[in-house]
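Colleague: structure for this input, please:
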Amino acid sequence: MANTTDTPLVSTPMRDCQTLERPAFAVPDLACDAHMHVFGPLDRYPCVARPHYTLPDGKLASYLQLMEVLKLRRFVIVQPSFYGTDNRCMIDALKMAGSIARGVAMIEEETDAAMLDSFHKAGVRAVRLDLFARSALPTAEIQQYITRMAKRCASLGWHLQFYAPGWVVRNLIPFLADVQTDYVIDHMGYMLEEDGLTQDDFARLLDLLRDGNCWLKLSAPYRISKHRGYDAVAPMAKGIIAAAPRKVIWGSDWPHIPDGSRDTGELLNLLARWTDDAAVHRAILADNPARLFNF
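Modeller: Predicted coordinates:
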């Protein structure tokens, strides 16, 4: 998550999975959580020099218990900024989980082909671009960076995932319309009213979703709603689903940094409030991630 201060956010303990809301709708077979993170002990997996938050309570074993409660069968581990481009924790978790998991790595531009091939064999299928970290760059430089990384992904059959503030997404929309590699924008585009994003900006994002190689991820509604509650996110989520239900995926954002007490079951049940169509539930939770991540 984004944190613009030098003081790390304090991660709180993980909620007991037995206290989670149970699914209020029929979760489809092979349902996938397409956005979660895994963390391990600092003596084995050191963090970056200036992490945005303290070590979260995000053990793989805890997540596997949560999956059983929520009837999830697959998941995608997204490399967190906490580890930067040191993907060892994510890769180790993929190897432990086996065929039910896929990964999204963060890499340096000069990462060699042998390393990328080893990542692919472990289950990595995408590269995460942290555009929060590059948000001060001119738009043209960000576009050049995306172009270079898209070429690296194309050779492996991977896609890109953008972790970006909404105003950066807005500025990139004309460029992204011509990107030939599939790409996913995290957290519904992160288009916050507080950052000056408008309904017109969101409408252009939906056009991109319909017509380009763009996918959107229904994840982290609490990062968008801030203090307004989940009802404030519903029009955005419903608009995304209506625009292109075959290019939408869902992610829990577990372990909900920094607030480990959040109810992941409640977040899953939001999907049933955004659409009551069982076929759409299957597309978003099962069919779409299976296609995108090559399960």
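Colleague: going by C-alpha atoms from here, please, whenever you check contacts or count neighbours.
Modeller: OK.
Colleague: please report the distance of Gln174 from Pro138.
Modeller: To be clear, residue 174 is Pro; Gln isn't right here. From Pro174 across to Pro138, the span is 15 Å (CA to CA, to the nearest Å).
Colleague: run through the residues that contact Ile284.
Modeller: Going by CA atoms under 8 Å, 6 or more residues apart in numbering, Ile284 touches Pro245, Arg246, Lys247, Val248, Ile249, Trp250.
Colleague: is it true that Lys238 touches Arg273?
Modeller: No - counting by CA atoms under 8 Å, Lys238 stays clear of Arg273, with 9.1 Å between them.
Colleague: circling back to that earlier point, Pro174 and Pro138: which is more packed in?
Modeller: Legend: neighbour count by other CA atoms under 10 Å for Pro174 and Pro138, higher for Pro174 (13 against 9).
Colleague: for comparison, sequence B:
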Amino acid sequence: MALSSILPKGSWDSHLHIIDTTRFFQTPDSGNSTPVVAGVWENVAFESSINCTNVVIVQPTRYGLDNSAALQALTAYGPKRARAVVQFDPDTITPYQLQTWHDLGVRGVRLNFANNNNPTSNTPPEKMPQLLQRYADLIRPYGWAIQMVIYMEKLAPLTTVIPTLGVKVVIDHFAHSRLPDNASSAGEVDPYSITGFDTLVQLLEEGNTWVKISAPYRLTTDDDPEHKSLDPLIRELLRIDSTKAVFGTDWPHTDYEGIDIRPWVKHLADLTSENKTVQQRVFQDNARTLYDAY
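Modeller: Presented below is the predicted three-dimensional model:
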């Protein structure tokens, strides 16, 4: 399926992982035992099939704080075509290391509050504001973003904190919205009926929060390859602020290996095609702003 005539020139895939279990050692507690070879070569082939020339490489959970795979891929792509999001321990990181990564093209740190195998996943809710503040203080001099994996219904305690951090914050995968089990057969879902959606909207309206329109298969329970049950969420998020939504594929779709994301990519392109300004924001401009890619 060639999408070269649909996606805007210079499109960005703002969420992918470089994983090669034959070359890079996984953390023992990663919970991922399936062999995966999804390196730069494989990613270039995939991105070419959807006409994305630029990428944001996101540190996957299975590698913990070892960013070797992501950084090697970033070097291979080069800073004109790629950015990366890393993970690090705030107790041991140094300004020298942050500056070195910044010079390579790193533009964010990822905090995972949803995966049990991640160092930050066991952070008690009352400790999350303090942890966010620590990371924000470290990355603020470099203009980086905090990228969060968090369930939408857990966002409420952070609404008074995120706007004060002084850094950009992006929330992965629709903030892991929990659609009703019968969403595909119940007609259009009212986004505001989903616990936490109003909180996400509040954060978007504050101005320093972005949301990734990515990994639709992690939210839906139907077999629709276009994941149309998510359309009401997408439309409302873009209505609220089309400058705060970025597109990502979540390639190579860990735990969902073999899925073909391209029908959804085409559907998303069609969904946004009525307003070319919005379409260009979703597929290009917003990622460039979020990850300082100019």
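Colleague: superposed, what's their TM-score?
Modeller: TM-score of the superposed chains, computed with TM-score structural alignment, normalised by the length of the second structure, equals 0.86; 273 aligned residues with a CA RMSD of 2.1 Å.
Colleague: of the contacts of Ile284 of the first structure, which is the most crowded?
Modeller: Ile249 (29 neighbours).
Colleague: the strands in the stretch 151-294 of the second structure, which residues?
Modeller: Using DSSP state E, counting those that start in this stretch, the strands of the stretch 151-294 of the second structure run over 168-171, 209-214, 245-248.
Colleague: need the contact partners of the second one.
Modeller: Right, the one you point to is strand 209-214 of the second structure. Against strand 209-214 of the second structure from outside (CA under 8 Å, 6+ apart): 15, 162-163, 168-175, 203-204, 234, 244-250.
Colleague: of those, buried ones?
Modeller: 15, 162-163, 168-175, 203-204, 234, 244-250 (16 or more other CA atoms under 10 Å).
Colleague: which helix runs longest in the first structure?
Modeller: Assignment by DSSP state H gives helix 139-154 as the longest helix of the first structure.
Colleague: where does that helix end up in the second structure?
Modeller: Using TM-score structural alignment, helix 139-154 of the first structure corresponds to residues 125-140 of the second structure.
Colleague: now what about the matching stretch, what contacts it?
Modeller: In contact with stretch 125-140 of the second structure (CA under 8 Å, 6+ apart) are residues Pro90, Leu98, Gly108, Ala145, Ile146, Pro157, Leu158, Val161, Leu165, Gly166, Val167.
Colleague: quick one: contacts for the most centrally placed residue in the second structure?
Modeller: Closest to where the C-alpha atoms of the second structure average out (CA atoms, centre = their mean) is Asp172, at 4.1 Å. With contacts defined as CA under 8 Å, 6+ apart, Asp172 of the second structure is in contact with Gln147, Met148, Val149, Ile150, Val211, Lys212, Ile213, Ser214.
Colleague: what's the counterpart of it in the first structure?
Modeller: Match for Asp172 of the second structure (TM-score structural alignment): Asp186.
Colleague: please apply the same query to Arg288 of the second structure.
Modeller: Aligned partner of Arg288 of the second structure by TM-score structural alignment: Ala290.
Colleague: ok, its match - contacts?
Modeller: Taking CA under 8 Å, 6+ apart as the definition, Ala290 of the first structure has no contacts.
Colleague: pull the number of nearby residues for the aligned partner of Gln87 of the second structure in the first structure.
Modeller: In the first structure, the residue matched to Gln87 of the second structure (TM-score structural alignment) is Met106. With neighbours defined by other CA under 10 Å, the count for Met106 of the first structure comes to 21.
Colleague: any idea how far Arg125 of the first structure is from Met106 of the first structure?
Modeller: Met106 of the first structure is 11 Å from Arg125 of the first structure, by CA to CA.
Colleague: how about Arg134 of the first structure?
Modeller: For Arg134 of the first structure relative to Arg125 of the first structure (CA to CA), the value is 23 Å.
Colleague: more neighbours: which of those two?
Modeller: A count of neighbours by other CA under 10 Å puts Arg125 above the other of Arg134 of the first structure and Arg125, at 23 against 15.
Colleague: distance of the more buried one from Glu194 of the first structure?
Modeller: For Arg125 of the first structure, the distance to Glu194 of the first structure - CA to CA - is 33 Å.
Colleague: counterpart of Ala215 of the second structure in the first structure?
Modeller: Alignment note (TM-score structural alignment): Ala215 of the second structure maps to Ala220 of the first structure.
Colleague: how far away is its match from Ala242 of the first structure?
Modeller: 19 Å.
Colleague: quick one: which of those two has more around it?
Modeller: Neighbour totals were compared for Ala220 of the first structure and Ala242, and Ala220 leads with 21 against 15 (other CA under 10 Å).
Colleague: quick one: that one from Leu271 of the first structure, how far?
Modeller: From Ala220 of the first structure to Leu271 of the first structure the distance is 12 Å (CA to CA).
Colleague: now do Ile142 of the first structure
Modeller: 33 Å.
Colleague: neighbour-wise, which of these two wins?
Modeller: Leu271 (22 against 16).
Colleague: what's that one in contact with, if anything?
Modeller: Leu271 of the first structure sits next to His281 when contact means CA under 8 Å, 6+ apart.
Colleague: now do the helices in the second structure.
Modeller: 40-49, 68-77, 95-104, 128-139, 197-206, 231-241, 262-272, 276-280, 286-290.
Colleague: which ones are touching Ala237 of the first structure?
Modeller: By CA under 8 Å, 6+ apart, the neighbours of Ala237 of the first structure are Met188, Leu218, Trp274.
Colleague: tell me which of these is nearest to Asp259 of the first structure?
Modeller: The nearest member of the contacts of Ala237 of the first structure to Asp259 of the first structure, counting by CA to CA, is Leu218 at 18.7 Å.
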